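# Here is my input, please return the structure:
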Amino acid sequence: MRNKVMGGSTGFSRSAKFLGAILLAAGSVAASAAPAKDVDTFIDALMKEWDIPGVSVAVVKDDKIIFARGYGVRQAGRPERVDENTSFGIGSVTKSFNATAAAMVVDDGKVGWDKPVIDYIPSLQFSDPWITQHATVRDLAAHRLGIDGFLSYFVRGGDLDSTVRGARYIVPQAAFGAFTYSNTGTTILGKVIENASGQSWDDFVTSRIIRPLGMKNSYSTEYSFIDQANLATCWLCALPAGRPVGIDALKDPSANVSVPHGLVPAGASEAGAEYKLQVLPWRSDRSVFPAGMLHSSARDMAQYVRLHLANGLYQGKRLVSEAQMRQLHSAQVLMTADYYSHYPEGGSTIGYAMGWQTGTYKGRRTVSHGGGRVGYNANVVMFPDDNMGIVVLQNLDYQSAFTAATISLRVADHFLNIPVSRETEQKIIARPKDWKPVSARPAECDATGSGETPSAADIAGKYHSDLLGDAEIVVENGRPALVFEPTSVADLVPARRGSFTACFRGYQPAAYPVRFTYDAANKIIGFVFAEGLHGISPLNPASQAVDYVRVQ
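Here you go, the predicted model:
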């Protein structure tokens, strides 16, 4: 039976199938010059199917913006329209800015791609001393560490230094040199840029990329337009009760900034609907900022695409050397995933470059990257041999509708003059019957426990992990809850053989196993968190057990 999505004030219809595949994952302007009724029709239909409040698109061809257009609204239920200058969270497209910034400090002679990272961060330690001595700046940019962690998902108040400090406690998940998508490695690269340049990451990216490209609606930090009190500051953190969200949380409500949205379970009173569209709290995470926290507009991103398509030139001025641009766009490690498989007559991903993915689409060479963060989805794809690039930004959570990349490929078909039949379009829009958004409650949180579990009173107390810091187990209405900090809380649900499942509250209700440890006298001395989970993703970021020791 199909999942039904409740109609909201945006007036969108709700039947559809999910695309179920991950995809990549100023100047002379002729915006909207080319007729694109088929593009408009496709985007309108996809937005209605997926309840996407707003989308913004820009296309660059031969160093000109030939198409720039907004669709829908900045916030569901409000009249403010999206246009090509509306700012969105761009998620992991930020990684390409980070790599571009690194290329600039290489051009400055302050960093070498193949120099050890510890030359620039002497305090850095990985859990494997060999990796500490041999990991290079190139390994960070190309995701070749074999390491990622989940330092940012539970604990608020971090910064780049906290990720550097935590790296020593992360156990490798793959062989060094193998592709392992790593927010941790990207963040450490950001710290290399800071140490080499003498500027904060925000100031460097702003002064060397954002301002020279005239990106007037781009922000290196949410603090530019949101007060800190109105931000949730880790991935699974909730916003303190009573704080404003959406446009009401902006310092300037007239600012042209889109609002994060997600699909959440509908209430019992909303008959016939399983999910409804909801404005999500703004969030920021300083501990992984270079990995995914920039905001930008489609028109601003078009300037950035112009820089890359022109191999480092912008309006006749060289910002990055051609040699370093070739490095950024050249595959450094092979990837096996096919990120284009859902799109008929699609292509494949060949490798990860530095901040970019390389591949092909319908016989054409591509350099691309996707971006997903809570409430947003973005995609940039460039066709270097056609001197064309496409930017798509949306303000619906990437795990509710991973559709930005789909729009970019359909737009590519139009501007590359590749015919697409109506039947093909319908297949692209379709989703499987068993689709569920990220807000769906994990099955583990509704499982019936078997075996005797320790009582809430026995496990209550304070605990410490070198990797994740302090945590506390408290008793609420007779039941235990695991608190990483006041707004990052998980209910401990009895599971099998005396263990528990930590079921996090909030928009993304992640589930993690918890097993308590005992001394010889059968006294609880700690717990093991996330044991047995593998694979890096926001909902399942653990690939190692985290040991907590009881301290009180």
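
# For the rest of this, base every contact and every neighbour count on C-alpha atoms.
OK.

# could you measure the residue nearest to residue 420 when sequence neighbours are not counted against residue 364, distance?
Spatially, and ignoring its direct neighbours in sequence, residue 420 is nearest to residue 413 (7.3 Å; C-alpha to C-alpha, 6 or more residues apart in numbering). Residue 413 is 11 Å from residue 364, where distance means C-alpha to C-alpha, to the nearest Å.

# Repeat that for residue 395.
29 Å.

# Looking at those two, which is more packed in?
Under the criterion of other C-alpha atoms under 10 Å, the comparison of residue 395 against residue 364 puts residue 395 first, with 32 against 13.

# what sits against that one?
Shown in contact with residue 395 (C-alpha atoms under 8 Å, 6 or more residues apart in numbering): 52-55, 74, 88-89, 258-261, 375-377.

# Derive a PyMOL selection command for the buried subset of those.
This is how PyMOL selects the buried members of the contacts of residue 395, with burial counted by 16 or more other C-alpha atoms under 10 Å:
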select buried, resi 52+53+54+55+74+88+89+258+259+260+261+375+376+377
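
# Quick check: which element contains residue 350?
In this assignment (DSSP states H and E), residue 350 forms part of strand 348-352.

# typed the wrong thing, it's residue 305
Assessed by DSSP H and E, residue 305 sits inside helix 298-309.

# contacting residues around that helix?
Under C-alpha under 8 Å, 6+ apart, the answer for helix 298-309 is 26, 56-60, 63-65, 68, 84-87, 213-218, 313-314, 325, 382, 384, 387-393.

# Same question for stretch 160-169.
Residues contacting stretch 160-169 (C-alpha under 8 Å, 6+ apart): 124-128, 149, 151, 184, 187-188, 190-191, 286-289, 466-468.

# now do 6 Å
By C-alpha atoms under 6 Å, 6 or more residues apart in numbering, the surrounding residues in contact with stretch 160-169 are 125, 126, 127, 287, 467.

# Which among those residues count as buried?
125, 126, 287, 467.

# packing partners for the strand holding residue 350?
Secondary-structure packing of strand 348-352 (3 or more C-alpha pairs under 6 Å, 6 or more residues apart in numbering; DSSP states H and E): strand 333-334, strand 357-361.

# any idea how far that strand is from the chain center?
19 Å (C-alpha atoms, centre = their mean, to the nearest Å).

# Compute the inter-axis angle for it and strand 357-361.
160 degrees (axes from the mean of the first three to the mean of the last three C-alpha atoms, to 10 degrees).

# Now do the buried residues in stretch 485-501.
487, 488, 489, 490, 491, 492, 493, 494, 495, 499, 500, 501.

# Another for comparison:
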Amino acid sequence: MKKLIAACLLGVSFCAHAQSSFVKDSLDSYIQRGLRNWNLPGLAVVVVKDGKTVVLKGYGVRDIGTKEPVNADTRFMIASNTKLFTGTALAQLEFRKKLSLDDKVTKYFPDFRLYDSISTQLVSVRDMLCHRIGTKTFQGDFTFWNSSLSRAAIMQKMRLLKPGRPFRQDYGYCNSCFLTAGEVIPKVTGLSWEAYITDSILRPLGMTRTSALSAGMEKMDNVARPYTTSYSDQLHRVPYDQWDNLAPAASIISTVNDLSHWLQFQLDSGRYQGKTIMPFAVLQKTRDVNIITGSRKSLQFPMHFRGYGLGVYSADYNGRQVYWHTGGAGGMVSNVCFVPEENLGIAILTNNDNQSFFEALRYQLLDAYLGVAYVDRSAQLLPGAQKEAKEQLQEISSWHARVKGALPPLPVSSYTGTYRNPIYGPIDISTGKKADQLFIRFEGHADLTATLSWMDNNEWLLEYTNIEYGIFKVKFRTQGNKVSGIELRANEFVEYDAYDFVKQ
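Reported below is the predicted structural model:
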């Protein structure tokens, strides 16, 4: 590695040549070091270059208990990397003249509503696929993610999402939008989203270990277990996400071996193994930028302009056009990236969601192939992540120290009862196992509960049973000696904004 750095100092042209040796000479040690530094159990990576798979490998373990290794056929949730599959399917249907991306959503769902009537009248399939309806990023996801809501019920609740910005003006990442777009597919084909994705993409590409839906993932063979270090300094096993009610946004399970087929398809203009699967015009449609997501020079990476197509981001990177997406599920984060000008594709799948090594590795590989002077991207990102984690754990420790078994100012029974949020619906708060504790049951999530432990200063410690949702300090609202409501929040991984629940 020292020789590689020294070579890069001699000039960019020689650096590009020297960097190409990174994959052959240094990749294994770089990844092994990254696994240790980021407390990452396992990782799988594929690199496709010039029509050949040059890296296809697993590292670490898929289960920290059994120590079973990750390999190229280990299944992971790819989460939002599902979105480009949905965008591709709809672009294909437009090419076949089955629909137009500019069709109004109400053409297919006459009762569909957004928060305001003008947006409802205007919103198109394209708007849904490029996150430009005016809602905030992740808005509504605490209600939708892992919930018992049906796809139709989620679409119904979208009318309650009050936008934070004007329609079509700003980008706000929206999972329920992709669900809505994906549900247009059954309207024009008679097939469910999952059946159409399987028949038109997965089977033609020979992605035999890829599933459109995630239900039952824990029973599949050679599957990664999900872990997190969020709110802790230790790895915690977390439940598999239940994404099927948001399937067009996030439900696909895949492997790096199968994703190599997807990358070959992207890089060979819609062909796979010499056979045209889709016209190149379909792929081009997904890559056309529909909304700008950023136009300022990055301080860390050779990037300036960023935009979003139909399920994929686009950016410049050291003079090349790069397409990519990340995916975040509970316990698993991933990215898929391709650079047609260099005939380069990358996919990285991991099973700890609280780390940035999966992104550091992608940038490191882009640097290696696109002639960027060597910077250790993992070392560049690690200090900030460690500082943030340390501060979070210190804060949580200080909250736990304030739980001393004292009783709140009002009788504990004053806080119990049913509370309601207009988007989420009801939650039930009852007495807990301890005198200073309350128990929360979330009616929209069969497997999610939380405890509230009295601290002091009118503050309670909120701890979800699924650590993915987080640990927070919260307050009840009171009027005199009467409790009127409580504001709850979850991990920003789930949703940024808090939810206000009013006592019934």
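
# before we move on, the earlier item: which of the helices and strands packed on strand 348-352 of structure 1 has the highest mean neighbour count?
Comparing those by mean neighbour count (mean count of other C-alpha atoms under 10 Å), strand 357-361 comes out on top with a mean of 22.

# post-alignment, that one versus structure 2, mean distance?
With mean C-alpha distance after the TM-score superposition for structure 1, strand 357-361 of structure 1 departs from structure 2 by a mean of 1.0 Å once superposed.

# re the thing from before, I'd like the helices and strands packed on strand 348-352 of structure 1 written out as CSV, with distance to residue 39 of structure 1 added.
Compiled in CSV, those are given as follows (distance: least, C-alpha to C-alpha, whole Å):
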stretch, distance to residue 39 of structure 1
strand 333-334, 33
strand 357-361, 18
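
# quick one: contacts for residue 371 of structure 1?
Going by C-alpha under 6 Å, 6+ apart, the list of residues near residue 371 of structure 1 reads 90, 91, 92, 93, 377, 378, 379.

# Rebuild those residues as TSV, extending it with secondary structure and distance to residue 38 of structure 1.
Formatted as TSV, the contacts of residue 371 of structure 1 follow (DSSP: H, G, I helix; E, B strand; the rest coil; distance: C-alpha to C-alpha, whole Å):
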residue	secondary structure	distance to residue 38 of structure 1
90	coil	25
91	helix	28
92	helix	29
93	helix	27
377	strand	22
378	strand	21
379	strand	20
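
# quick one: which of these is nearest to residue 208 of structure 1?
Distance to residue 208 of structure 1 across those (C-alpha to C-alpha) is lowest for residue 93, with 17.1 Å.

# The closest one: how many residues sit nearby?
Counted with other C-alpha under 10 Å, residue 93 of structure 1 comes out at 28.

# Next one: the aligned residue in structure 2 for it relative to residue 334 of structure 2, how far apart?
Alignment note: residue 93 of structure 1 maps to residue 81 in structure 2; criterion TM-score structural alignment. Distance of residue 81 of structure 2 to residue 334 of structure 2, given as C-alpha to C-alpha: 8 Å.

# Which residue numbers in structure 1 does stretch 322-337 of structure 2 align to?
Going by TM-score structural alignment, stretch 322-337 of structure 2 sits over residues 366-381 in structure 1.

# Tell me the buried residues in that stretch?
Neighbour-count burial for stretch 366-381 of structure 1 flags 366-381 (criterion: 16+ other C-alpha under 10 Å).

# mind checking how far it is from the chain centre?
Chain-centre distance of stretch 366-381 of structure 1: 8 Å, with C-alpha atoms, centre = their mean.

# for stretch 307-314 of structure 1, same thing?
Worked out by C-alpha atoms, centre = their mean, stretch 307-314 of structure 1 lies 25 Å from the chain centre.

# start and end residues in structure 2 for that stretch, please.
Mapping stretch 307-314 of structure 1 onto structure 2 (TM-score structural alignment) gives residues 265-272.

# Just the terminal-to-terminal distance for that stretch.
With C-alpha to C-alpha as the measure, stretch 265-272 of structure 2 spans 5 Å from end to end.

# Next: stretch 308-315 of structure 2.
Start-to-end, stretch 308-315 of structure 2 (C-alpha to C-alpha) is 9 Å.

# just stretch 338-354 of structure 2 next, same as before
Start-to-end span of stretch 338-354 of structure 2 (C-alpha to C-alpha) is 24 Å.

# and that stretch, which residues are buried?
Neighbour-count burial for stretch 338-354 of structure 2 flags 338-340, 343-354 (criterion: 16+ other C-alpha under 10 Å).

# Which members of those residues occur in strands, if any?
Those of these mapping onto strands are 338, 339, 344, 345, 346, 347, 348, 349, 350, per DSSP state E.

# now for these, which pair is the farthest apart?
Using C-alpha to C-alpha, those span at most 21.5 Å, a distance reached by 339 and 350.

# what's the closest non-adjacent residue to residue 235 of structure 2?
Distances taken as C-alpha to C-alpha, 6+ apart put residue 229 closest to residue 235 of structure 2, at 4.9 Å, once the chain neighbours are dropped.

# Is the equivalent of that neighbour over in structure 1 part of a helix or strand, or is it coil?
Aligning on TM-score structural alignment places residue 229 of structure 2 opposite residue 263 in structure 1. Following DSSP: H, G, I helix; E, B strand; the rest coil, the label given to residue 263 of structure 1 is strand.

# tell me the secondary structure for the aligned partner of residue 161 of structure 1 in structure 2?
By TM-score structural alignment, residue 161 of structure 1 lines up with residue 152 in structure 2. Following three-state DSSP, we place residue 152 of structure 2 in the helix state.
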